[in-house]
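**Student:** Build me a model from this:
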Amino acid sequence: MVVWSILLSLTSMFFLLLISFFCVVTSVWEMLVNKCYIIEWEFLNVNSVSIVTSYIFDFMSLMFLGFVTFISSMVLFYSGGYMLGDKNLNRFIYLVLAFVASMGILIISPNLISILLGWDGLGLVSYALVIYYQNEKSSNAGMLTVLSNRVGDVGLLLSIGLMVSLGDWNFVLISAYLPSNSMALLVSLVVIAAMTKSAQIPFSAWLPAAMAAPTPVSALVHSSTLVTAGVYLMIRFSSALSNSVSTCLLLISCLTMFMSGLGANFEYDLKKIIALSTLSQLGVMLSILSLGFVNLAFFHLLTHALFKALLFMCAGVMIHNVKDFQDIRYMGNLSKFMPLTSMCMNLANLALCGFPFLAGFYSKDLILEVATNNSLNLIIFMLYVLSTSLTVCYTFRLIFYSMFGNFNLLSYSNISDESSTMTNPMLGLSVGAISMGSILSWLMFPEMYMICMSFFMKTLFLLVSLLGALVGYMVNLMSVNSKLFSLGKYEWISFMGSMWNLPFLSTYNLNRLSLNVIGNNFVLMDKGWSELVGGQGLFKIFTYYTYKNQILQDNKIKVFMKMFLFSLLVVLMI
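**Tutor:** Coordinates of the predicted model:
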């Protein structure tokens, strides 16, 4: 069984690598010759409304699909070492392949109906992966994940119903009609669907909770698939965004970016810190998208997928070696035991911070410069500056606690980089985290952006990043030496560290309210009026009259005499 699982993992990895190579090469060719292919298959036509399955193969869809399949192949190879002792490894690999297939359907679909297939497939398989370990924590996290995403699914279903008036669901072909005022509700529903999938405020609580899934799933889900599905949908619908919708999306995404960066500085769970950094980068993508720079959002989407998958893989190796502890306070000084993992993790962290000439630098620095050149108000500008500083702050905090801090490990042994099954995929993603930023910038922006800025504005984000790194190191050095420092401000720290109480608001209060409503509805409707006039009531009525009809057909003389006398009485009365 173990041999079969390893063979299945390797076969899937090579298959996805071939698809990735083909998609990337085809994408570059299409961009050079400026071509796009759309395949449609009409399988139902009702009253001039055509239900069509469509697939679009353009530069954007093929490039994104190539990155998704490449990261998925690395994750499958990595899973061969990380999940080696699991009894249900075959089930895990099939779930990951189903997840990749759902994401592929969503990427190449320009039709809302076929998008819904991939959209719901992502939701279903992600629920199965989050509850994979089958304990109470995983079950609660899975329910929070799937119920939060159902809000977006309802928005997508309602938008499909509204697009009936346009006669088609292919938003590429009818995008000229979408910006009209009559379609404002439709676009708003699509934006809500994207916000739930990309975990923007107030739907942010499910993303850190989904860390209950195995770490290889986190590397796939939180880099290039589930959470980026909402961003990709907004990229496709970007031409339909009105000014009011864009302004609301800009404010929400910047608040999400700031909130997640602030929460990560108070979090001690290694995977949740990286999940909150993913949430922050999703806010960056949606904020620049709402300003109208679609290509920049897509550029950051691709570069972020590489270094974030690498970051999760490094975190998984660290957790695996310290006997499944995820608290960074139980780590420390791992750079002496795991130099290769430490190098890859620091590389991914520096790419996340936008260190010059790494993948994150080319996209993030360009986004910040373009954003500050726009007519932003003071609040949005300050949110950008503070979020950039907080990103570097929690990154250096993570490095301090796990890599170079005090030796906090207990009586553990055999901490090393010996598992090549887990380190080889990390090396492959490290090459991407170093080189793909410059390569993609040459491909996607052959003509240079002309950005004129003052010296202060040009160096502002560099200075803020250096200040954030210094604050992150010094504050955590103080907190280690004075452990009771945070108890004096417990209320504020609890509020900021719990994502502004969003997990509490998303579960406890709403669950009590919904349970009361559902309980009253069950008593009044399901056991009340529905019993009287619903299925049970109709059953009693039909049973009664069927019995009477059966009596009439029994050919009894008493019955006919009663009917004759009744008819005679009616005639006499008339």
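**Student:** use CA for all of it now, contacts and neighbours both
**Tutor:** Fine.
**Student:** what's the neighbour count on the closest residue to residue 201 other than its chain neighbours?
**Tutor:** Distances taken as CA to CA, 6 or more residues apart in numbering place residue 256 nearest to residue 201, at 5.8 Å, with adjacent residues excluded. The tally of other residues near residue 256 (other CA atoms under 10 Å) stands at 29.
**Student:** just residue 324 next, same as before
**Tutor:** For residue 324, the neighbour count with other CA under 10 Å is 11.
**Student:** what helix or strand is it on?
**Tutor:** Using DSSP states H and E, residue 324 sits within no helix or strand.
**Student:** re earlier: pretty sure the residue nearest to residue 201 sits against residue 283.
**Tutor:** Yes - look at residue 256 against residue 283 with CA atoms under 8 Å: they come within range, at 5.9 Å.
**Student:** Please enumerate the strands of this protein.
**Tutor:** Ranges of strands in the chain, per DSSP state E, are 37-46, 49-57.
**Student:** Please work out which of the ones you listed is packed deepest.
**Tutor:** Of all those, strand 49-57 has the most neighbours on average by mean count of other CA atoms under 10 Å, namely a mean of 19.
**Student:** List the contacts of the nearest residue to residue 281 once chain neighbours are set aside.
**Tutor:** Excluding the flanking residues, the one nearest residue 281 by CA to CA, 6+ apart is residue 257, at 6.9 Å. Each residue near residue 257 by CA atoms under 8 Å, 6 or more residues apart in numbering is listed here: 279, 280, 281, 282, 283, 284, 383, 387.
**Student:** Next, the structure of the following sequence, for comparison with the previous one:
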Amino acid sequence: MAENFKYSALVWSGSLLFGCLCLSLLLFSGLGNIVTFVEWEFFSGWGFSFSVLVLVDTLSVGFSFVVCLVSSCVFMYSMSYMKEDKFIGLFSVMVGCFVVAMNVLIYVPHLAFMLLGWDLLGIVSFLLVIFYQNSASVGAGVLTILVNRLGDVFLLMAISLISVVGTWGPLSESIFQSDYAAVAVAGLLVSACMTKSAQVPFSVWLPAAMAAPTPVSALVHSSTLVTAGVYIMFRYYPFFSAMDGVLLLSSKIGCLTLLMASLAACFEVDIKKLIALSTLSHLGFMVYVLGLGYPVLSFFHMVMHALFKSLLFLCAGCYIHAMGSCQDLRHLSGAGWVSSPLLVSCFVIGFSSLCGIPYLSGFYSKDAILEVSLESLSGVLEVMCIMLSASISYVYSMRVLLKTIFSSFSSVPSVLVLLEESFISIPLCLLGVSSVVAGFVAQSVWVESCQTFFMSQTSKMMVFFALNSGGLIVMLEFINPKFLQKSEILTKCYMTLMKMCASMWFLRWIFGQVPEVWYKSMSKTMSVLELGWMEVLGGYWAYFTLSGVSMKLWMLERVSILLILRFSLIFFLFFYSLL
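**Tutor:** Got it, this is the predicted structure:
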């Protein structure tokens, strides 16, 4: 079985790398700049046309290149990471379906067929989250698929409204007879994108999906499932920009998501969930700058984020594997001492690119987003949230690096697991080099991403100090416990703030309680539908009510009245003596 899995993984990885080569030739030759439509009409009649539209342009080719590159690295990495698993054949098939579904979503802007790729992403993600078949995985999988089903409902409602105008193809304001219908369709599509990209208040499912295997997390949280919603917003950006207030509201939501995820990552102890929360933070960056009216910068940041975030997940998977499947950050202390220099270097490069260290890939997009947030004058609170979140990214990044690499061994003994270096080092080298040079190469080739903002020296220094203030916060982490011990009020305030941030502004508690109430009410409703009102409110209800009363009366019969009087007299004398 292991040999068959290696063969299939090599076939998948080689095919995807060949696809990356072809797509790179399209990009660098300039052919990708030519917009190409391929339409195949299935049915036409009674004022309605049903056809498939394939769109090939710079947006689709560039993002498909990133998806194929990350997927090939994940397949190659899985050859060593998943070789001892019992269902490795099923794993490779599901990951392959995941990649195919994402490419369908990328190249087909037709809403009906986009729904096909959209639903296939949700179904396969559910199967991959519950892959380990335990109670925690099932709970996380159910939460993931329920929230994504809510996004499917929004998308189906949008398709039903669009069907009135007789087309499911590219959207524009001119095809709608009423402005209210256009605004409703835009609002439903944006809501669907918010659920898929885990924006507030649908953010809880993204860290819960970390129950999936680590190679799947590297694929899902870098370039496929969570970025699908943002990609749809890129694709229909001209339509959304024509609707007043839609993109403005999405930018506010993205700003809140950015702040919430950054604060939650500071108090997270699971290394995979911490990296997932940083993914959520960068998704907020993308949605925020897209709402400001800079889709090129948003797409540029999404491409750079896919490279270094997949690198971080693969490196974290190696450390988890080496420490005996331990994901607790407190027990991973000193894990870097039992790893190779390549793994340590790639881990440092990934977090440095995440923080925006010059001149790595993340710097080119992140610094431009911070500058445009200052120059756009969108609001004082939004600018403060963006700057605070940018500095907090240094906090949780340095927290992980200081624990895993630059710390001494913890009480948990390390278990050195010898992985096949060829299948681990090649993906790490590819993604590591991409995280270093991809930003510079992209700006050299893609002229539209080189947007220049003329800022004053004060604004430039403000951005610089905002980014580097995270180091000061890391230093204060070692002073806080001694400082808080002197004041009980400050300790209570700090603990309350920590609970609020760690629970993602109590969204985890809400999404834990609402399904429980929902399932209880639904079970009662189903019993009413199956048994009937007369049975539930008649004999069935009378039986349980009277049986409870009879049980209480039977227990009273077993208790002696004389014994009750004796105890009552003792209590009366006791209280009388106190008075």
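**Student:** Tell me how the two chains score on TM-score.
**Tutor:** For this chain pair, the superposition-based TM-score is 0.88 by TM-score structural alignment, normalised by the length of structure 1; 528 aligned residues with a CA RMSD of 2.4 Å.
**Student:** what residues are shared contacts of residue 256 and residue 283 of structure 1?
**Tutor:** Counting by CA under 8 Å, 6+ apart, the shared contacts of residue 256 of structure 1 and residue 283 are residue 200.
**Student:** Spatially central residue for structure 1, please.
**Tutor:** Geometric centre of structure 1, nearest residue: residue 227, 1.5 Å, by CA atoms, centre = their mean.
**Student:** what do we get in structure 2 for it?
**Tutor:** Under the alignment (TM-score structural alignment), residue 227 of structure 1 maps onto residue 226 of structure 2.
**Student:** now residue 456 of structure 1
**Tutor:** With TM-score structural alignment as the criterion, residue 456 of structure 1 matches residue 458.
**Student:** Please report how far that match lies from residue 140 of structure 2.
**Tutor:** The gap separating residue 458 of structure 2 from residue 140 of structure 2 is 46 Å, by CA to CA, to the nearest Å.
**Student:** neighbour-wise, which of those two wins?
**Tutor:** residue 140 (22 against 9).
**Student:** List the contacts of the more buried one.
**Tutor:** Listed by CA under 8 Å, 6+ apart, the contact partners of residue 140 of structure 2 are 129, 130, 205, 208, 209, 211.
**Student:** and in structure 1, which of those residues remain?
**Tutor:** Here is what carries over to structure 1 from the contacts of residue 140 of structure 2, by both residues aligned by TM-score structural alignment, their matches' CA atoms under 8 Å: 129, 130, 205, 208, 209, 211.
**Student:** Looking at the residues you listed, which two lie furthest apart in space?
**Tutor:** In those, two members sit farther apart than any others by CA to CA. They are 130 and 205, at 13.3 Å.
**Student:** Spit out the contact partners of the residue nearest to residue 164 of structure 1 when sequence neighbours are not counted.
**Tutor:** Nearest non-adjacent residue to residue 164 of structure 1, counting by CA to CA, 6+ apart: residue 49, 7.4 Å away. Counting by CA under 8 Å, 6+ apart, residue 49 of structure 1 touches 164, 167, 168.
**Student:** I'd like to know how far residue 49 of structure 1 sits from residue 179 of structure 1.
**Tutor:** Distance, residue 49 of structure 1 to residue 179 of structure 1, using CA to CA: 21 Å.
**Student:** and what of residue 8 of structure 1?
**Tutor:** Distance of residue 8 of structure 1 to residue 179 of structure 1, given as CA to CA: 47 Å.
**Student:** what does residue 467 of structure 1 give?
**Tutor:** The gap separating residue 467 of structure 1 from residue 179 of structure 1 is 42 Å, by CA to CA.
**Student:** thinking again about what came up before, out of everything not next to it in sequence, what's closest to the match of residue 227 of structure 1?
**Tutor:** residue 197 (4.6 Å).
**Student:** Now for the one you found, how many residues are close by?
**Tutor:** There are 28 residues near residue 197 of structure 2, going by other CA under 10 Å.
**Student:** which residues touch it?
**Tutor:** By CA under 8 Å, 6+ apart, the contact set of residue 197 of structure 2 is 225, 226, 227, 228, 229, 230, 283.
**Student:** Inside helices: which ones of those?
**Tutor:** Secondary structure assignment by DSSP state H places 225, 226, 227, 228, 229, 230, 283 of those in helices.
**Student:** Of those residues, which is the most crowded?
**Tutor:** residue 283 (28 neighbours).
**Student:** That one contacts residue 253, doesn't it?
**Tutor:** No - applying CA under 8 Å, one finds residue 283 of structure 2 not in contact with residue 253, separated by 10.8 Å.
**Student:** What's the local residue count around the closest residue to residue 107 of structure 1 other than its chain neighbours?
**Tutor:** Excluding the flanking residues, the one nearest residue 107 of structure 1 by CA to CA, 6+ apart is residue 61, at 5.7 Å. Residue 61 of structure 1: 22 surrounding residues under other CA under 10 Å.
**Student:** now structure 2: which of the contacts of residue 49 of structure 1 match?
**Tutor:** Mapped onto structure 2 and checked by both residues aligned by TM-score structural alignment, their matches' CA under 8 Å, the contacts of residue 49 of structure 1 keep the contacts 167, 168.
**Student:** What is the nearest of the contacts of residue 49 of structure 1 to residue 552 of structure 1?
**Tutor:** Using CA to CA, residue 164 comes nearest to residue 552 of structure 1 of those, at 50.8 Å.
**Student:** Now do that closest one against residue 113 of structure 1, distance only.
**Tutor:** 11 Å.
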